[in-house]
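>>> quick check, what structure comes out for this input:
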Amino acid sequence: MPIAATGELITEAAARRGAVAAFNVITLEHAEAIVEGAEAARAPVILQISENAVKYHGGRLRPLARAAHETARAAAVPVALHLDHVHSPELLHQAAECGFSSAMFDAARLPYAENLAATRAAAVWAHGEGLRLEAELGQVGGKNGEPPLDAHAPGARTDPGEALAFVTATGVDALAVAVGTSHAMTSRDARIDHGLLARLRDTVPVPLVLHGSSGASDEELARAVAGGIAKVNIGTALNIAMTGAIRERLARDERGVDPRPYLTQGRDAMARTVTRLMGVLSSAAVKPV
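This is a model prediction of the structure:
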């Protein structure tokens, strides 16, 4: 199947008042598990590679991107490729040649004026290459000398008026917002500010993205999708599933040295997690919570 475009998947999800799931790829096993899980759910999906994952692979984007591309191309459901949380313009500029249809440029830690200028430049470049650009806006600094908070810092919240001004000035195609979730949460007790999400949905003219979604319960995720989130980013939940399955396998086979049995178990656990979470998002699209 041809590689899908991120924008098309988000547009289709929004038309049914739903959200498309975007899962982080760190290894080939992640990509295989995500596609397998999406096929079981019979739903489109986004494979996303972050700058941190690229650093893990020695700073080389192309090998992992090529693996994700070939895995996506062999899938029985639509799969798009997204380059996530890019801080480096140099890495961003590799996106088009490596097969991505979208990228998320992350300048949220910069002072607001610098964030805006850098993001606007990234959007101009991306649009010139036919890519969609996602950005994020957490909490603008400046009050009492406080620094800006990115969209995942504990306590950060995105102001609707500031978000509208930011999107208008930068020309980005999607916006990740701070509504109560944080990256790398291993518990699922994040409380989403659904009132704020409603105001953002009614104010911001581009699709909204939820990062740090592994920290939210199924009920919170479903309600967020029904409330206007169009793209849901998930990473840590897969790593929890993979690591737990590998630990269980190694505990039963202390003398084993072949990585294939435990990697298979880890991959299978991730695939089941993908299918389950995609079911949560799908049910929210059909019936608002």
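>>> when you work out contacts or count neighbours from here on, use the C-alpha atoms and nothing else.
Noted.
>>> just the terminal-to-terminal distance for stretch 184-200.
One end of stretch 184-200 sits 24 Å from the other (Cα to Cα, to the nearest Å).
>>> flag every buried residue along that stretch.
Within stretch 184-200, the residues that qualify as buried are Ala184, Met185, Ala190, Ile192, His194, Leu196, Leu197, Ala198, Leu200, counting by 16 or more other Cα atoms under 10 Å.
>>> same check on stretch 70-83?
Burial within stretch 70-83, assessed by neighbour count using 16+ other Cα under 10 Å, is assigned to Thr71, Ala72, Arg73, Ala75, Ala76, Val77, Pro78, Val79, Ala80, Leu81, His82, Leu83.
>>> before we go on, could you also do this sequence so I can check it against the first one:
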Amino acid sequence: MALVSSKEILMKAQQEGYAVGAFNAENMEMVQAIVAAAEELSSPVIIQTTPGSLQYADTDMFFGMVNAEAKKAKVPVALHLDHGNSAELCAKAILSGYTSIMIDGSKLAFSENVALTKKVVEFAHAMGVPVEGELGTVGGKEDTHEVKDSEKSYTDPEEAKEFAEQTGVDFLAVGIGNAHGFYKGVPKLRFDILEKTKSLVSIPIVLHGASGIPDEDVKKSTGLGICKVNFATELRDAFTKGVKEYIEKNPEVFDPKKYNGAGREKVKELIKHKMHVLNSVHKA
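Below is the predicted model:
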């Protein structure tokens, strides 16, 4: 199957009351793991790359890997730019073949965020590509994207409504106490903000920083209108643990296929668990 639009995947999720996992890939093995898990569980899936990952291998390289796996798959697979940090990078991802993009202007003043997001929406929509925006800053660090504690802010539901209307974004990432990276304690999500935002905004809502959020809170979020849930840190951790465990048991190994394959299997099992949490199994 050819790569599909994230909007197509998320509108179905919104209508049927489940969420789709958006999993960040760092290499070929993680791409393979994500698609293999989706195939085994008949789940739609979104594969993402961050600007930091795109400094390691560019948009053409990631498109080539994801497209190759998607062509073999029977389930819907989308390729998304996560935390696009400039209009230029968004345009580059679109030209490479990404089927959705995110422009993250959440650290800007509201009016500046609107202006930047609207600019990206205009040229992306002209190319038939949906756009994710963000309002309210999600804390923590992911690759080169970092929001300090002093910069964190909750999404204002009334502003979210205004932002969606003024920019024309297709889905919206919100700040409800979530953060990138592993949490130092148990995160306390503001479900009241999520409920209010959902009542005012009709487009699919996105939860970033889900690595480390308890499964029951992720499930509750999807029940309150979250349609896309992002996972990155946990996947990197799983892949690294798989590699380390294999090398510790086989210290003489020198074939990357052996230990990278072990990392791939760890990632696949983690993703299958997350798909059950999101209730996206058999929704392809």
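>>> can I get the buried residues of stretch 184-200 of structure 1 in CSV with secondary structure and distance to Val20 of structure 1?
Output for these, formatted as CSV (DSSP: H, G, I helix; E, B strand; the rest coil; distance: Cα to Cα, whole Å):
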residue, secondary structure, distance to Val20 of structure 1
Ala184, coil, 20
Met185, coil, 21
Ala190, coil, 20
Ile192, coil, 18
His194, helix, 19
Leu196, helix, 21
Leu197, helix, 17
Ala198, helix, 19
Leu200, helix, 19
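>>> tell me where the stretch 151-284 of structure 2 has helices.
Ranges of helices within the stretch 151-284 of structure 2 are 157-167, 191-200, 215-223, 233-249, 256-278, based on DSSP state H, counting those that start in this stretch.
>>> please work out which of these is packed deepest.
Comparing those by mean neighbour count (mean count of other Cα atoms under 10 Å), helix 256-278 comes out on top with a mean of 20.
>>> residue range for that helix in structure 1?
The aligned range for helix 256-278 of structure 2 in structure 1 is 259-281, by TM-score structural alignment.
>>> so which of the buried residues of stretch 184-200 of structure 1 is the closest to Asn239 of structure 1?
Nearest to Asn239 of structure 1 among these is Ala184, at 9.8 Å by Cα to Cα.
>>> show me the contacts for the closest one.
Residues in contact with Ala184 of structure 1, defined by Cα atoms under 8 Å, 6 or more residues apart in numbering, are Gly212, Ser214, Gly215, Gly235, Thr236.
>>> look up how far Arg201 of structure 1 lies from it.
Taken as Cα to Cα, the span from Ala184 of structure 1 to Arg201 of structure 1 is 25 Å.
>>> just Leu175 of structure 1 next, same as before
From Leu175 of structure 1 to Arg201 of structure 1 the distance is 11 Å (Cα to Cα).
>>> which neighbours do those two share?
Common contacts of Leu175 of structure 1 and Arg201 (Cα under 8 Å, 6+ apart): Leu208.
>>> I'd assumed Ala178 was in contact with Met156 of structure 1.
No Met there; residue 156 of structure 1 is Ala. Yes: using Cα atoms under 8 Å, Ala156 of structure 1 is in contact with Ala178, at 5.9 Å.
>>> and these two? Which one has more around it.
Legend: neighbour count by other Cα atoms under 10 Å for Ala156 of structure 1 and Ala178, higher for Ala178 (30 against 21).
>>> show me what that one aligns to in structure 2.
If you follow Ala178 of structure 1 across to structure 2 using TM-score structural alignment, you land on Gly175.
>>> who's in contact with its match?
Leu135, Gly136, Thr137, Val138, Ser153, Tyr154, Thr155, Leu207.
>>> if we ignore the residues flanking it in sequence, what's nearest the counterpart of the second one in structure 1?
Looking back up the chat, that one is Gly136 of structure 2. Matched across to structure 1, Gly136 of structure 2 falls on Gly138, judged by TM-score structural alignment. Once flanking residues are discounted, Gly138 of structure 1 sits nearest to Ala151: 3.8 Å by Cα to Cα, 6 or more residues apart in numbering.
>>> try Thr50 of structure 2
Leaving out its chain neighbours, the residue that sits closest to Thr50 of structure 2 by Cα to Cα, 6+ apart is Asp82, at 4.9 Å.
>>> check contacts around the one you found.
By Cα under 8 Å, 6+ apart, the neighbours of Asp82 of structure 2 are Gln48, Thr49, Thr50, Pro51, Ile101, Met102, Ile103.
>>> now do the helices in the stretch 1-150 of structure 2.
Using DSSP H, counting those that start in this stretch, helices in the stretch 1-150 of structure 2 cover 6-16, 28-41, 51-56, 59-72, 87-96, 110-126.
>>> residues in structure 1 aligned with the shortest one?
It refers to helix 51-56 of structure 2. Going by TM-score structural alignment, helix 51-56 of structure 2 sits over residues 51-56 in structure 1.
>>> the matching stretch vs structure 2, mean deviation?
With mean Cα distance after the TM-score superposition for structure 1, stretch 51-56 of structure 1 departs from structure 2 by a mean of 1.2 Å once superposed.
>>> please tell me how far that stretch is from the chain's geometric centre.
Between the centre of stretch 51-56 of structure 1 and the centre of its chain there are 15 Å (Cα atoms, centre = their mean, to the nearest Å).
>>> next: stretch 20-35 of structure 2.
Centroid separation between stretch 20-35 of structure 2 and its chain, computed with Cα atoms, centre = their mean, is 10 Å.
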